[in-house]
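J.: Kindly return the folded structure for what I paste below:
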Amino acid sequence: MGAGNEMNLRYMYATLLFLVAGGLLPLLFLPRSDWGQLDAPLVMSLAVLVYSAAMLSYPVAANKERILDMTFWLFAYVFLGLVPLVQLAESRFPWPDTYGDGTLVTAQLMTLAGLLAYHAGTLLGKPSKASPTAPGNPAADFAKPGGTRRFLVVSGLAILISGALLVQSGGIHSLFLPRNALQNVYETKSQGLIADQLIKVPVFVCLIFGLTLWKRRLFRSALPKLTTLLLLALCLVVSNPISNARYWFGSVMLTLCLLFVPWRRIGRFGWTAGYLLLFIVVFPYTDLFRNNLDGDIQTAGISDIFVQKGDYDAFQMSLNAVEYVGANGTTHGKQLLGALLFWVPRSLWEAKPLSSGQLLGEASGYFYTNLSCPLWAEGYLNGGLAGVVLLFAVYGFVSRRLQSKYEESRRLSTMSIYRIIVPFLSAYQVFLLRGDLMNALAYMSSFLLFAYLFARRSGGGSLRKSLRGSRSRSPGRTFAADRAGSAAFSRYTLSDITKR
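T.: Predicted structure coming up:
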């Protein structure tokens, strides 16, 4: 297919996606009788929906991968655009409550302010074309001589730790109990959280590195391949959807898909359509085993699910945040500080804030307080609309920088740590945005820590040594010296990179 035909095809897909997401789906979900009586909250929900649909469609036409942006705008479209449209049209929310027009409009302004700030942050985070790759980063290339040996050592430790903690927690049988039945295995919640992360996260990190090295044909013997297969089997067992929350099982599966399913074979349009199906249809039914193993599926219309299930309470929690700030004022960053210092035990910090979801649930008088709290509500609780704008400007800036590092690594075919953490963050971002922030950061930080430590141990020393002896050489001679010193990279010649 010629370049012109391919471009025309991309524009056709982009137009189709925008028309379906920005026009057809609202028509399907919003009753026809409501179109003649659109009030300000409904119009603002439509604005959020159309804006998000446009931001989803543009990268399809521009042939941009940008997986972090993709999941951000997908979340905004579904949870802050389409779902609020249905909830406002039917005047029903997942948790029984009523709200005035002032609260509804303020929550929509909060949403739009966050989206615009994120968009601005991504524009500001765009790196200069002249910015060079930082060669001195010890985690820049983890596939160096000795990397396979280090992979085997670290993976062996991860398997031993996971196995020992599994035995302590009740063995393999405990992994196939309902999630709520596992809460009494450990004496305290902190002990359970630490053990849970040590069972799952190191194995998952090692699996990603092993599959990546295997895919790049850097394993020269059977042992690392067998180790990777063992990691895969163990990861599927300890991260199964029965005893694990949806955020973790979904992150594991989506990360593996983003890493190892060829992007161009599916395309941005296919990924976006698949995610929309996942969020709207699959997501509500993935908590079947929270309380028991019966898996009894009770079907309902999608519109009914939007207004009945707490899975779609992101907009309502934003409304509760508006009412909380109206009654008590902002927390002046106290909630954000508590989220960042989640690792400090309450025995040492008696005044440690509650998680924002629990805070809003108790303030609203709900009987159930293990609730979400979207990042927009977090920003509003901490600093009002100004807090939302600042938080999302920084969030967009950091996301764009990470995305640029990821794209650069793919373009140069280097084994950068960004090729590991960015796909994970793209998948996990849905749960980070849905909140609450304290719990999301607690689980995300363990993955980032283990990924960084693995990459640093696997290539830091060798990389620094190779750079120390090559600074005075020309680029061509430097590459030849590196190739001679590392047989693992013998097939990546300068001409290969130029052709890419």
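J.: For the rest of this, base every contact and every neighbour count on C-alpha atoms.
T.: Fine.
J.: Helices of the stretch 151-300 of the chain, residue ranges please.
T.: Secondary structure of the stretch 151-300 of the chain (DSSP state H, counting those that start in this stretch): helices at 189-215, 222-238, 246-260, 263-277.
J.: Which one, of those, ends up nearest to residue 143?
T.: In terms of Cα to Cα, the element of the helices of the stretch 151-300 of the chain nearest to residue 143 is helix 189-215, at 7.4 Å.
J.: So which elements touch the closest one?
T.: helix 147-168, helix 222-238, helix 437-468 (3 or more Cα pairs under 8 Å, 6 or more residues apart in numbering; DSSP states H and E).
J.: In TSV, list those helices along with distance to residue 283.
T.: Listed next are the helices and strands packed on helix 189-215 as TSV, based on distance: least, Cα to Cα, whole Å:
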stretch	distance to residue 283
helix 147-168	28
helix 222-238	19
helix 437-468	18
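J.: Next, format those as a markdown table and append mean neighbour count and distance to residue 485.
T.: Output for the helices and strands packed on helix 189-215, formatted as a markdown table (neighbours: other Cα atoms under 10 Å; distance: least, Cα to Cα, whole Å):
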| stretch | mean neighbour count | distance to residue 485 |
| --- | --- | --- |
| helix 147-168 | 17 | 13 |
| helix 222-238 | 17 | 21 |
| helix 437-468 | 18 | 8 |
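J.: Out of those, the one nearest residue 117 is which?
T.: Distances from residue 117 to each of the helices and strands packed on helix 189-215 were compared by Cα to Cα, and the smallest falls on helix 437-468, at 18.6 Å.
J.: Heading C-terminal from the closest one, find the next helix or strand.
T.: Sequence order places helix 475-485 as the next helix or strand after helix 437-468, per DSSP states H and E.
J.: just to revisit the earlier point, right, so of the helices and strands packed on helix 189-215, which gets closest to residue 15?
T.: The closest of the helices and strands packed on helix 189-215 to residue 15 is helix 437-468. By Cα to Cα, the value is 34.7 Å.
J.: got the angle for the closest one vs helix 189-215?
T.: Our comparison of helix 437-468 with helix 189-215, counting by axes from the mean of the first three to the mean of the last three Cα atoms, to 10 degrees, yields an angle of 40 degrees.
J.: Report all helices and strands that helix 437-468 contacts.
T.: By contact count (3+ Cα pairs under 8 Å, 6+ apart), the secondary structure elements abutting helix 437-468 are helix 147-168, helix 189-215, helix 334-340, helix 418-434.
J.: So which elements touch the first one?
T.: Right, the one you point to is helix 147-168. Under the contact criterion of 3+ Cα pairs under 8 Å, 6+ apart, helix 147-168 touches helix 189-215, helix 222-238, helix 437-468.
J.: And this one, please, so the two structures can be compared:
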Amino acid sequence: MITAASNKKIPHSSLLLLIALIAALTGLFLFVVGSSSGSAVSVNGAVMASFILNGVLALIMLIAEALRRPYSLVLMHWLFYSCFFVITPVSQYLSAFWCWSYPLSDDSLLTANALLFVWGVLFAFFSSSRLSLSRTGNPKENVETKLRMPESSCPPSINTGALLALSSLSLFLLIRLAGFESLFSRSDYSLGLDQTSSLIADKVLRGIPLFAFVLILKASQKKKCTFTVLASFLVLVIAAFPTGLARYNTAAIYGGIMLLLFPAMSKKKGVFAVLFLFAFLIVFPAMNAFRYANFSIETLFQSLIDSFGNIGSGFLTGDYDSYSMFVRAIEYVEAFGSTTGWQLITAILFFIPRSIWPSKGLGSGWTIAAAQGQDFKNVSCPLPGEGMINFGVIGVVAFAIVFGIICRKIDEAYWSKSSPWDWPAWRLFYPFMCFFFFFMLRGDLLSSFAYLIGYGVVYFVLVFVFLRRVKRSPDILASKKQFHKHFDISNQR
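T.: Model (predicted):
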């Protein structure tokens, strides 16, 4: 792994991919500007300059992080920042498009861009590994992928048959509640429960097939456990069919699996960033067609063609409202004041039903839309907006610092060989966490935090139940070595 202090040369393949990434982002920005140049929109030079400043910051930090690690939470942040806080709002601004028909003034845009620049600088500083290097020395980055298939046969501590049975039971319950056909289209999907119960049941019944497949995959030898692996994957695909999920859910589930299965994505710097950008621009918008339509192959191919042909104007929809909702969060605080942490408390205690907690708050996006007289309220609220609505400008600063530190700690815990979190099972969840963090950046925090914790709890409960038979030694070091011998995925060659 290449760090700032490393003298290793960057592979030519990684350089080419990073050059392609720079060209793609720069070309996309110029394409957006060029496609809107003929419109009769009065463009404020200061606003455009502030967008360009934020874009330069995002591009520099994105390339710097892509040079350090193939994928990470920090990389996900800068991918989001580039797409949702620079390219998307520039397209909307030059086209005079206002998400949810809520116009934004140039003064509001300048204020928002200034705060986003502060956010970016603070996040860049506090997510930098230099902060930890100054105290703990330069940790050896794990050059080899941690996500290789073990070569050993199925460890006796993993009951793959029981995992497959539990996964099948989850699918059966999901079909009983929602119906088989509704699993393939979001427009028909409903568990018929109250909001909180549906949220929990959905995460449990879809999380079990997902992580059962992951554990079976990583604990099984290809030749001896092929049937179990294929059967568990089939159960997963039916329970979590891509067109039957929200796009962020599809990305988290199948993006994490791809990082587990394909070594090139977890070893070659730049591969993940380029593929993610392609998925963001083409694949994810195409999946949105099944939010209102039933699944069919014809619809799938047509939606992919439409997404490819509408890259320039594809940002002119309410799906890309993160930037505008940040601006509106600022205006909300100016009009009503901050909630002094109430939205944050609501997000942390998401699992408490409203029947028990009648005064439980609503999502930040919903709260802002309702206060500003909007009829449709199922909107986003990006992470900087969550900081704003909770504590004002101080909240934006505090959230940037806190999340920068959290991302740095988690990334280093995963990529460093000397990490105190050197637990193989934890490493399997990290790729999924990267995608859930992207969803958290878009917001709002109430729903995204519920998804992250819901899936996380399901995974670690499965780990606790199905890995607890590993023999424990009184010697802690010996016990750790034994655990790694059975289930380690970090040192396979």
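J.: Report the TM-score for the pair.
T.: Comparing the chains after superposition, counting by TM-score structural alignment, normalised by the length of the second structure, produces a TM-score of 0.83; 465 aligned residues with a Cα RMSD of 3.7 Å.
J.: rewinding a little: just the helices of the stretch 151-300 of the first structure: most buried one?
T.: Most buried of those by mean neighbour count (mean count of other Cα atoms under 10 Å) is helix 189-215; its value is a mean of 20.
J.: any idea how far stretch 355-374 of the first structure is from the chain center?
T.: If you compare the mean C-alpha spot of stretch 355-374 of the first structure with that of the full chain, they lie 22 Å apart, counting by Cα atoms, centre = their mean, to the nearest Å.
J.: Now do that stretch: everything it contacts.
T.: Counting contacts by Cα atoms under 8 Å, 6 or more residues apart in numbering, the residues outside stretch 355-374 of the first structure that touch it are 95, 313-315, 317-318, 320-321, 324, 335, 338-339, 378, 432-439.
J.: Apply 7 Å and report the result again.
T.: Residues from elsewhere that reach stretch 355-374 of the first structure (Cα atoms under 7 Å, 6 or more residues apart in numbering): 314, 317, 320, 321, 335, 433, 434, 435, 436, 438.
J.: Looking at these, which one is closest to residue 343 of the first structure?
T.: Compare each of the contacts of stretch 355-374 of the first structure with residue 343 of the first structure using Cα to Cα and the shortest gap goes to residue 438, at 9.6 Å.
J.: And that closest one, what's its match in the second structure?
T.: Using TM-score structural alignment as the criterion, residue 438 of the first structure maps onto residue 446 of the second structure.
J.: Tally up the residues packed near the closest residue to its match other than its chain neighbours, please.
T.: The shortest distance from residue 446 of the second structure to any residue that is not its chain neighbour, by Cα to Cα, 6 or more residues apart in numbering, is 4.1 Å, and that residue is residue 347. Around residue 347 of the second structure sit 21 other residues, with neighbours defined as other Cα atoms under 10 Å.
J.: do the same with residue 55 of the first structure
T.: When neighbours are counted by other Cα under 10 Å, residue 55 of the first structure comes out with 18.
J.: dump the residue contacts of it.
T.: Taking Cα under 7 Å, 6+ apart as the criterion, residue 55 of the first structure is in contact with residue 73.
J.: Tell me the residue in the second structure aligned with it.
T.: Using TM-score structural alignment as the criterion, the counterpart of residue 55 of the first structure in the second structure is residue 61.
J.: Buried ones in the strand or helix carrying that match, by neighbour count?
T.: When secondary structure is defined using DSSP H and E, the element that contains residue 61 of the second structure is helix 45-68. Buried positions in helix 45-68 of the second structure, judged by neighbour count with 16 or more other Cα atoms under 10 Å: 47-48, 50-52, 54-55, 57-59, 61-63, 65-68.
J.: angle of that helix against helix 271-278?
T.: What separates the directions of helix 45-68 of the second structure and helix 271-278 is an angle of 140 degrees, with the same axes, to 10 degrees.
J.: Give me the range in the first structure that the helix or strand following helix 45-68 of the second structure lines up against.
T.: Next along the chain after helix 45-68 of the second structure, taking DSSP H and E as the criterion, comes helix 73-82. Residues 68-77 of the first structure are the counterpart of helix 73-82 of the second structure, counting by TM-score structural alignment.
J.: Now the matching stretch on the second structure. Mean distance?
T.: Between stretch 68-77 of the first structure and the corresponding residues of the second structure, superposition yields a mean separation of 1.2 Å, by mean Cα distance after the TM-score superposition for the first structure.
J.: excluding its backbone neighbours, what's nearest residue 436 of the first structure?
T.: Beyond its immediate neighbours in the sequence, the residue positioned closest to residue 436 of the first structure (Cα to Cα, 6+ apart) is residue 373, lying 4.4 Å away.
J.: What separation do you get for the counterpart of the one you found in the second structure and residue 368 of the second structure?
T.: In the second structure, the residue paired with residue 373 of the first structure according to TM-score structural alignment is residue 381. Computed with Cα to Cα, to the nearest Å, the distance linking residue 381 of the second structure and residue 368 of the second structure is 9 Å.
J.: what about the two, which has more around it?
T.: Looking at residue 381 of the second structure and residue 368 with other Cα under 10 Å, you find the greater number of neighbours at residue 381, namely 32 against 24.
J.: Please list all residues in contact with the residue lying closest to residue 466 of the second structure once chain neighbours are set aside.
T.: In space, and not counting its chain neighbours, residue 466 of the second structure is closest to residue 158: 5.8 Å by Cα to Cα, 6+ apart. Contacts of residue 158 of the second structure were listed using Cα under 7 Å, 6+ apart, and they are 219, 466, 467.
J.: you'd agree residue 121 of the first structure is up against residue 397?
T.: Yes. Judged on Cα atoms under 7 Å, residue 121 of the first structure makes contact with residue 397 at a distance of 4.3 Å.
J.: which one of these two has more residues nearby?
T.: The residue with more neighbours, out of residue 121 of the first structure and residue 397 and counting by other Cα under 10 Å, is residue 121; that gives 24 against 21.
J.: do you know how far that one is from residue 401 of the first structure?
T.: 10 Å.
J.: what's the closest of the helices of the stretch 151-300 of the first structure to residue 352 of the first structure?
T.: Ranking the helices of the stretch 151-300 of the first structure by their distance to residue 352 of the first structure (criterion: Cα to Cα) puts helix 189-215 first, at 14.4 Å.
J.: How far off centre is that closest one?
T.: 16 Å.
J.: next one: stretch 339-353 of the first structure
T.: Centroid separation for stretch 339-353 of the first structure versus its chain: 25 Å, with Cα atoms, centre = their mean.
J.: Regarding residue 343 of the first structure, what is its secondary structure?
T.: The local conformation at residue 343 of the first structure, judged by DSSP: H, G, I helix; E, B strand; the rest coil, is coil.
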